[in-house]
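[1] Sequence plus predicted model, see below.
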Amino acid sequence: MPAQITYVSGHKNPDTDSCCSAICYSRFLKACHPKRNIIPMTAGPIMEQTRFILNKFGVTPPDVISDISPKAKHVPQTGRDVLNINQPVSQALEIYNQKQQLDFACIDDENNYVGMLQINDLITSILRPVNETDLTQISCTINSLIKTLGAQIVHNSQNLNEINQYRLVIPTMDIEGFKLISDTWDAERWSQSLFIMGYNPEITSYIIQNNGGMIILTRSAEQITRIKAMQKNHQPMDRVSSHQAINEMVHHEVESPEPTSVILQHVQTHNETDPLYNIIKEAPEHTTIMCTNFCVAAATVLSKQATPVKLLCKSDKVHQVKDNTPLRDIKERFLAHKQVHALAVVDQQGKYLNLLKRFDIEDVNLIDLVLVDHNELGQQPTGSQAIGVSIIEIVDHHKIAIDDQQKVQKMTVKPVGCTCTIIFELFKQKGVQLDKQTASLLMSAILTDTLILKSPTATKTDAETLKLLQDLTGIDYLQLGAEIFSSVQGFSSMDKKKVVKQDYKVFEAKQGRYGVSQVEVSSHSQISDDVINELLQILKEMSTNEGLFLTCCLVTDVQLNSSILITNGPASFADVVGYGLWKNKKCCYDLPGVVSRKKQLMPHLINVLSLLE
């Protein structure tokens, strides 16, 4: 899992100041906090003017992230144990005993997620079956029995990993009694029986004669001494204490079984007169014989726990989530499914990544967010209010309009014409070295946001900053500004709706909601009759789709210091707008000297709309 992320983001529909502020301030923060994972981003597509600037100075555009909501992949590793589907459930019970872990993700040998095992589900299937038949039934592999009982194979030719169904049989009577109770058994019943017994050559022989499925020989001083002597280079073992811990006995190192022929060679040389060895020597291929350090009672109880995990885990989709699932969806999953106590996180290929509990996503801080060039909630990137996101800082030049419920650790807000002007001051205050590329981005942003200092929003501080940046970069800011604004294609782009929506905001009035867009062009000569008709149609569609009573597009020619206002709204708007028609075009108004939406157009519109019935 990645380290905690700090995103530096501008507003939705980002302009040049928004984008360059994110890039430059992230560089500033990295210089101050080199160990933090700080990433610049934009909350929407980068506009044409900004791309020109980034290309000119060789800067890679920041990632466009439509939603910063933390995902499952952002949660740090929880470190919970996982189970291989071939492991016995005894492994889950042992981990529960040690760590009180109740839920287990189950995986295969390739780390593919298979299902979820819950300890509570084992109460019925393993710990407290509902009837006597269930008590005597066991589904297991030879390997799962070996792991559960810490057993060693004495005789076997069967597949160690094949799952078989057995009925448990505990021969506690003498040979005659055993013959009596097994008299009606057919061949299938014998082959599907698992016998757990102590040292009893007669009954062992009878089971082998009838092709019994499996024999587990339990602890007996004499038996263990003899069986262990079969193993190559293995010394006879001492009597096992009845107080020895189960997990110690289970995890006693089990060597790989030797071929039967080798074992029989040891039998011949060790003790040809012992009947048990002669019996084992004659055992058929399909009868498996193993020995364990446990007594009969303990081996009987534990054998039920030899069931492989894959037979009991739940494979339904409700217990898993993809790594790109937002935390809010994970929280909703937990709320909607009370029986779900843990969720396995998997990647897009189904590989297991992490195991999450309900409390893992409560009061968690996964993403720090720094807002630049905006602060109001409606302009913040999607996900800023999501679980796991904390807004730690705001750097802005707009009025403070942050939501009262949002807690911000630090705010730097100044009444200047551009956020990059503030960022330049922060570089100076902290003594952080400013390279030419970063300085060029700061200069470009100030030029665009202040319209080469022609905007009413431009301040003395902006002008002084441009001169300092000019000295630092060796770039004439007036020439750079002219180059930037000349590069804008404006409405020569095929997708005019996209151009209109690039710098677009929605406002409230007594009549309802209305939208105002601003588009900068190199010359008003681009505004032909066809362009006007197309723009009017786009504005009409926006009004209908978004429920707006008025939509406007302010088309600004920076070189002429003038704008055209194209509108779609009530007919009475023309009576109160207070501007003359542009070239006698209906719904198009000439606004000489107006270049700022915020400082010039919006105050006028607010007054006009108050007069509109």
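    Okay, I see it.
[2] Could you use CA atoms for every contact and neighbour count after this?
    OK.
[3] distance between stretch 126-141 and the chain's centre?
    Relative to its parent chain, stretch 126-141 has a centroid offset of 39 Å by C-alpha atoms, centre = their mean, to the nearest Å.
[4] what comes up buried for it?
    Across stretch 126-141, burial judged by 16 or more other C-alpha atoms under 10 Å covers 126, 135-141.
[5] ok, and here's another one to check against it:
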Amino acid sequence: MPEVIILGHKNPDSDSVCSAYAYANLKNEIDEEKRYTAGRCGNLNKQTRFIFEKLGLTPPKFISDVYPKVRDVMTHKVVAIDENDTIKGVIKNIEELKIRITPVISGGTKLEGVISILELAKFFTPKDEDGRPVYLFRGSNFEKSIKGYTYMRGENDEFEATFMVGAMPYERFKNRMETLKLKKAILVVGKRRDIIEYAIKNQLPAILLTGIEDDADIDIDFTGYKGWVYISELDTAETLRNLQLSIPAKSFMKTDVPHLTEDDYLDAAGDILMSVDHKGLPVTNEGRLIGIFTRSDIIKKVQKELILMDHNELSQAVDGAETAKISEIIDHHRLGTIKTKTPIHFYAKPVGSTCTLVTQLYKVSGLEPDPKTAAVLLSGILSDTVILKSPTTTKQDIEAVHELSGISGLDFEKYGIEMFSSTDNLKSRTPDDIIGTDFKVFSEYGRTIGIGQVEVVNLEELDGVKDDLLKGLNKVKEDKSLLWSMLLVTDIIREESVLLSSGYVPGEKLLSYKQSGDRRFYLPGVLSRKKQLLPEVLRVLEELSE
């Protein structure tokens, strides 16, 4: 089922997170063909965390970016082989399933290595000078590769050995055996008593008998022999060929192949794959095999589908939004410069909160949110409208609050005060946290500025942290390459604000607000960054551009 990710803006506030959560619930009710997932592209602030903890809900998951990743294109159902399985099994997979690389695993999921045509070619063209390489064998693998049955199990299931065919005069066979570097060999032989007795006496690790009609044909005493005895129903040549195919995968797999993770970016993973000889790479999670990434995956066109909540500008959207398919925008802000390649559903109104719009969309769909979702929507509206005190508050917000209050059973005024009181005072927070928690960047008239906002219940606490906040504003300005950075500190009880500025003198001189100190302005009655402060700042930028 295709996934659609619903996200608010960076530095998410409560309205951004709450609207994404509630809209995902609505979409999952009305659309059974897709799976809608609410997310957030930033840390939860103290107030938003309080909301979800108070309501006993899990907040939307953190999504750092939406760039295409390995997980979006990799093969999830991987054909793998156990490290003890045979070469024959690997070749069968290649022939029947047309796969180019086979991961080798142990314990069901742990990746040990890979096998491809490259490893098979090296295996079947050994560089051993005497032409008699030594292999790792497993006696229990004989039945997997050679038609026949085990007559006697050996003490050791796994052993190293070369192989020898007993098809020559005894003395010559004996001399050949004594010239081997490794005195251990698997003997493939017909009914040659002298050669078989030599193998028993010298404790060769395995004897494969050919030309045996039934057990009555075996008149050899194997008492004291510790190796394997296997009865092959094939002739000697075929037995020898299939013996080689019984060798376990772990003996010739490649172990130093790079691993990918499902979170690796598609472009980076493609570069890694193209730098190696193999046509595929394993995808792991803490050493466990979870997928395979091949060269054909590199050229797949992958676009994640997004719904943007509470914003409509790429500068405020999750990283990678420019690579995604944006199918909907639900917002209550001014229109930015975002461009889409296909028509989209755009629902925007000049109301105080995106959660108000989601509440209306529930009505349009003929549905009512459940009490928990209603409480989440109520929280978003109360946060963005400052308990309906902000000048951005509209009649539609008020109607939504009363409706949601009834569904959720919450007294919105008491609950709103509880929400705003949940945040730490300014002295207990770092300047980076205070400024960055709700900081938005705007580009107008060829200039880029940033404005943060923090709500408090007492402006007097600002005096003890003002100097640190001014330093923090300069740091943000440098880090984000801004012309001007500001912080609006809003007292929701007294309904007034103080504006701190990074020190852009040309702009500060044109502000219509009363300066109450160094880089500090007093803004009585100002509660809204969007509706009250931003228009004034944009007026200043326009005047400077003339």
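    Okay, I see it. Predicted model only: the values in this text are computed from it and were never measured.
[6] Can you give me the TM-score here?
    For these two chains in superposition, a TM-score of 0.86 is obtained (TM-score structural alignment, normalised by the length of structure 2); 545 aligned residues with a C-alpha RMSD of 3.5 Å.
[7] Export the buried residues of stretch 126-141 of structure 1 as a markdown table, with columns for secondary structure and distance to residue 368 of structure 1.
    Converted to a markdown table, those look like this (DSSP: H, G, I helix; E, B strand; the rest coil; distance: C-alpha to C-alpha, whole Å):
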| residue | secondary structure | distance to residue 368 of structure 1 |
| --- | --- | --- |
| 126 | helix | 46 |
| 135 | helix | 55 |
| 136 | helix | 57 |
| 137 | strand | 55 |
| 138 | strand | 53 |
| 139 | strand | 51 |
| 140 | strand | 50 |
| 141 | coil | 50 |
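[8] Just the closest of the residues you listed to residue 509 of structure 1, please.
    residue 126 (68.1 Å; C-alpha to C-alpha).
[9] ok, now which ones touch the closest one?
    304-305 (C-alpha atoms under 8 Å, 6 or more residues apart in numbering).
[10] Distance of it relative to residue 134 of structure 1?
    For residue 126 of structure 1, the distance to residue 134 of structure 1 (C-alpha to C-alpha, to the nearest Å) stands at 9 Å.
[11] same check, this time on residue 518 of structure 1
    76 Å.
[12] and the equivalent of residue 434 of structure 2 over in structure 1, how many residues sit next to it?
    Counting by TM-score structural alignment, residue 434 of structure 2 lines up with residue 499 in structure 1. Number of residues near residue 499 of structure 1 (other C-alpha atoms under 10 Å) recorded here: 21.
[13] Ok, residue 340 of structure 1 next?
    Per other C-alpha under 10 Å, the neighbour tally for residue 340 of structure 1 reads 18.
[14] thinking again about what came up before, possible to save the buried residues of stretch 126-141 of structure 1 as JSON lines with distance to residue 457 of structure 1?
    Formatted as JSON lines, these follow (distance: C-alpha to C-alpha, whole Å):
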{"residue": "126", "distance to residue 457 of structure 1": "75"}
{"residue": "135", "distance to residue 457 of structure 1": "83"}
{"residue": "136", "distance to residue 457 of structure 1": "85"}
{"residue": "137", "distance to residue 457 of structure 1": "83"}
{"residue": "138", "distance to residue 457 of structure 1": "81"}
{"residue": "139", "distance to residue 457 of structure 1": "79"}
{"residue": "140", "distance to residue 457 of structure 1": "78"}
{"residue": "141", "distance to residue 457 of structure 1": "78"}
